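Student: No sequence on hand, only this structure:
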């Protein structure tokens, strides 16, 4: 049996060199870990109908897999009784909760994110039995996915929670706490209908929204954060930015930037969307750091006058009346107000929400002929292109300006929105 294990281990080691040369070592380790888990299950008797004559083969597979994963020779590896193999995890290995604590200490996520991760870990442990991370296999991840779907979770919700686990496993692999990510390839299928859960605004729904009292009669409801009720929808329509990106803006984030056009120096007003941990500014990902030129429609409505009046008043935040929730999100309460306000203005389609402005911008940007790379740079969308590593804050300003200049919203001038008044 040991001779057989040695042959298996030798073959796997040669195969590992091939995977390593292709940069696919994690995938190879994941496959060996899965083989180890499968044959340990055979030895434990989890499959009573398994041919008895194959037990020696499974013992050889277990020895070989451990040798390849640990780097130790097959001869020096003791063969433990099956029950002992299943019940003696490495005491040095971390639980998922301990792993999450280490991850959080480095990444420093928001309190809301920590709570989300804790809930997912609690449910995963309940499903699998408080395993240490080295004991977790792809089979456990698949079982957790299936249990969420069986309990009525949508595929999108299940994938969000799987991604939370994936972030922890990737952290563990990167810090030599695991040899491979057991969640690789596990994903709940998302139907086309689910993908269409958000719709862009059409001309009729935009007209209904901007015909409301905030934009047509000068109302500034306190629940809408005063001037935020007026500016946030307009800014989202002409920048494609996310709600929280706009709500957390500071006065200093609206500035002029110079560039060359046909050899002549020009100045453009831009909105800088950036992360700043010390100032509590958080973005979705690295590609979200960017500058967005201020559209002419916003200039005509008095956006710069509003920025200046806020600066003169001594307020550092562009929308100082927004009240953060207990997790520090400055737009959580505002988003609930906007949803209710939108329905009162006759936009009853539940698939149209504030995030629909982002879809609307992408749609009209394509219609306006804006190149995809510029569209992505303006919206902070990670396209998967190598150019994403270039850094959106360093993206040349000239194509951004030209993109925004060409961007138009059909019939916007006919909406008769009242300009800002101090």
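Tutor: Yep, that arrived. Source: prediction; values computed, not measured. Numbering: from 1, shown residues only.
Student: okay, CA-based contacts and neighbour counts for the rest of this
Tutor: Noted.
Student: Name the nearest residue to residue 339, sequence neighbours excluded.
Tutor: Nearest residue to residue 339 in three dimensions, chain neighbours excluded: residue 353, at 6.6 Å (Cα to Cα, 6 or more residues apart in numbering).
Student: Give the next helix or strand downstream of the host helix or strand of residue 305.
Tutor: Per DSSP states H and E, residue 305 falls inside helix 303-312. Next along the chain after helix 303-312, taking DSSP H and E as the criterion, comes helix 332-344.
Student: can you tell me the helix or strand for residue 268?
Tutor: Counting by DSSP H and E, residue 268 is found in strand 264-273.
Student: and the next helix or strand after that strand, what does it pack onto?
Tutor: Using DSSP H and E, the helix or strand that follows strand 264-273 in sequence is strand 290-293. With contacts taken as 3 or more Cα pairs under 8 Å, 6 or more residues apart in numbering; DSSP states H and E, strand 290-293 sits against strand 264-273, helix 372-379, helix 397-406.
Student: one more structure, for comparison:
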């Protein structure tokens, strides 16, 4: 790693690039160590500069080793020194030292040619090319994007999400550029562009990671080394769960009361509200579940549950997409939902020909180009309007709250308050397993009986009380 070539001055104020010349090449150099001040006290900047220097020095070593031993014209003996500097655009500048004046020009030409020859082999920019210039690729940038989408086995929803980010990269690097010609410095410059244009640091990180994954996917297939986003992803100042606020118990009472007025004439609005609250799932997971193939009843234990998965419909069409692999799970349905008619509602929708719980009232938004079904699109639009009205009436403080996602945070808080084990709560919500716990987590998230007894039944007592008070008008 280039960090291994870093050292500091004795006062630890400035970083230096320091690299030992390989033993088999030392007879070409007057010294055994190459050392260069990086003129910075920032370790982050020093790592980037050292990475560039290490790459250039590697190319010199490679060129010397590749020269034909039986060709005297190819042999060189270095009895002079050189320095590699970087200009304000991070482009290398060669300076020859300890050479006779009449030799400086020819020495510079030889070393520059060696560096450029190696650069061309690795799809990099020659020293005398201006910043932003790239080697003309055989394909345009859009061709590389389409190849990535067709060969990388990404899910349709992921491709749809990546399109805007890779389009941004195409505009930044240029249509005639290639991911193979993008260097580490290019990734640094792109990250600066993203941070200057996008305010949200989570979104910044997504743009950088998506583009880097795209670039590295192509580089790996050409036998090139991968680039890194280390030190480039913005550091969060607050935990991710702080992006959304939970609802208080009073908030939940108001939301349930508001939804209850729809229970007779528009029951889909009632059930979508309380079902998400009691299941702890993502709204898209509930809206896309196939009630003919994903709803089960264990009669022996009298437990109803949903099997959240991405299995195709009976006609073979793919109309479901989960956020991550850990989202595949079996989630039990709370007894109070069953008591008040949730299963009856689902059966009535199935009898009317529906496969999804709410599709007769809220159709999916279908992206024809990608074949993506977004079952919760119009549901969340309605929910957003409902929460806004409640806030305008001063019944709830909206803040960072969203109708459905804040219910997931409320669900997690109730589980924690009730002393439910973290692995149970995480399995119910379909979140990531801890490091080294994947196998155990995989068993837990499909054990609906355990999740019911140790999670749903144990943790949602306060929510059950709120629902009963709303229905009984207490």
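Tutor: Received the coordinates, thanks. Everything numeric in this text was worked out from a predicted model, so none of it was measured.
Student: Would you pull the TM-score for this pair?
Tutor: Put the two chains on top of each other and the TM-score (TM-score structural alignment, normalised by the length of the first structure) is 0.74; 375 aligned residues with a Cα RMSD of 4.2 Å.
Student: picking that back up, show me what counts as buried in the strand holding residue 268 of the first structure.
Tutor: Neighbour counts over strand 264-273 of the first structure (16 or more other Cα atoms under 10 Å) mark 268, 269, 270, 271, 272, 273 as buried.
Student: same check, this time on stretch 244-263 of the first structure
Tutor: By 16+ other Cα under 10 Å, the buried positions in stretch 244-263 of the first structure come out as 244, 245, 246, 247, 248, 249, 250, 251, 253, 254, 255.
Student: ok, how many other residues are close to the residue nearest to residue 339 of the first structure?
Tutor: 21 (other Cα atoms under 10 Å).
Student: would you say it is within a strand?
Tutor: No: counting by DSSP: H, G, I helix; E, B strand; the rest coil, residue 353 of the first structure is not part of a strand but coil.
Student: how about the strands in the second structure?
Tutor: Counting by DSSP state E, the second structure has strands at residues 6-8, 15-20, 33-37, 81-86, 92-97, 295-298, 303-308, 329-332, 365-367, 372-374.
Student: just checking, what packs against the last one?
Tutor: Secondary structure elements in contact with strand 372-374 of the second structure, counted by 3+ Cα pairs under 8 Å, 6+ apart, are strand 365-367.
Student: now what about the strand it packs on, what contacts it?
Tutor: Applying Cα atoms under 8 Å, 6 or more residues apart in numbering, the contact partners of strand 365-367 of the second structure are 372, 373, 374, 375, 377, 378.
Student: Just send these back as JSON lines, with neighbour count and distance to residue 429 of the second structure too.
Tutor: Shown next, in JSON lines, are the contacts of strand 365-367 of the second structure (neighbours: other Cα atoms under 10 Å; distance: Cα to Cα, whole Å):
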{"residue": "372", "neighbour count": "19", "distance to residue 429 of the second structure": "23"}
{"residue": "373", "neighbour count": "20", "distance to residue 429 of the second structure": "22"}
{"residue": "374", "neighbour count": "20", "distance to residue 429 of the second structure": "20"}
{"residue": "375", "neighbour count": "26", "distance to residue 429 of the second structure": "19"}
{"residue": "377", "neighbour count": "17", "distance to residue 429 of the second structure": "20"}
{"residue": "378", "neighbour count": "15", "distance to residue 429 of the second structure": "22"}
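Student: Give the equivalent position in the first structure for residue 296 of the second structure.
Tutor: Aligned counterpart of residue 296 of the second structure in the first structure: residue 255 (TM-score structural alignment).
Student: Please disregard the earlier target; I meant residue 436 of the second structure.
Tutor: In the first structure, residue 436 of the second structure lands on residue 386 (TM-score structural alignment).
Student: three-state assignment of residue 259 of the first structure?
Tutor: Following three-state DSSP, we place residue 259 of the first structure in the strand state.
Student: Would you mind giving the contacts of strand 365-367 of the second structure as CSV with distance to residue 343 of the second structure added?
Tutor: Output for the contacts of strand 365-367 of the second structure, formatted as CSV (distance: Cα to Cα, whole Å):
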residue, distance to residue 343 of the second structure
372, 28
373, 24
374, 23
375, 20
377, 23
378, 23
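Student: ok, so of the residues you listed, who is nearest residue 198 of the second structure?
Tutor: residue 377 (24.2 Å; Cα to Cα).
Student: contacting residues around the closest one?
Tutor: Going by Cα under 8 Å, 6+ apart, residue 377 of the second structure touches 364, 365.
Student: Mind doing that once more with 10 Å?
Tutor: Residues in contact with residue 377 of the second structure (Cα atoms under 10 Å, 6 or more residues apart in numbering) are 283, 284, 287, 362, 363, 364, 365, 366.
Student: try residue 248 of the second structure
Tutor: Contacts of residue 248 of the second structure (Cα under 10 Å, 6+ apart): 254, 396, 406, 407, 410, 413.
Student: out of the residues you listed, who's nearest residue 426 of the second structure?
Tutor: Closest approach between the contacts of residue 248 of the second structure and residue 426 of the second structure, by Cα to Cα: residue 413, at 11.7 Å.
Student: could you say what helices and strands the strand holding residue 268 of the first structure packs with?
Tutor: For strand 264-273 of the first structure, the elements it packs on are helix 243-247, strand 254-261, strand 290-293, helix 397-406, judged by 3 or more Cα pairs under 10 Å, 6 or more residues apart in numbering; DSSP states H and E.
Student: Using CSV, lay out the ones you listed together with distance to residue 316 of the first structure.
Tutor: Below are these laid out as CSV (distance: least, Cα to Cα, whole Å):
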stretch, distance to residue 316 of the first structure
helix 243-247, 13
strand 254-261, 12
strand 290-293, 19
helix 397-406, 25
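Student: for those, which one sits closest to residue 87 of the first structure?
Tutor: Residue 87 of the first structure sits nearest to helix 243-247 of all these, at 47.1 Å, using Cα to Cα.
Student: elements contacting the closest one?
Tutor: The contact analysis (3+ Cα pairs under 10 Å, 6+ apart) places helix 243-247 of the first structure against helix 228-239, strand 264-273, helix 332-344.
Student: tell me, the longest one lands on which residues of the second structure?
Tutor: In other words, helix 332-344 of the first structure. Helix 332-344 of the first structure lines up with residues 377-389 of the second structure when matched by TM-score structural alignment.
Student: mean deviation of the matching stretch from the first structure?
Tutor: Compared with the first structure after the fit, stretch 377-389 of the second structure shows a mean deviation of 1.2 Å (mean Cα distance after the TM-score superposition for the first structure).
Student: And that stretch, what's buried?
Tutor: With burial defined by 16+ other Cα under 10 Å, the residues of stretch 377-389 of the second structure counted as buried are 377, 379, 380, 383, 386, 387, 388.
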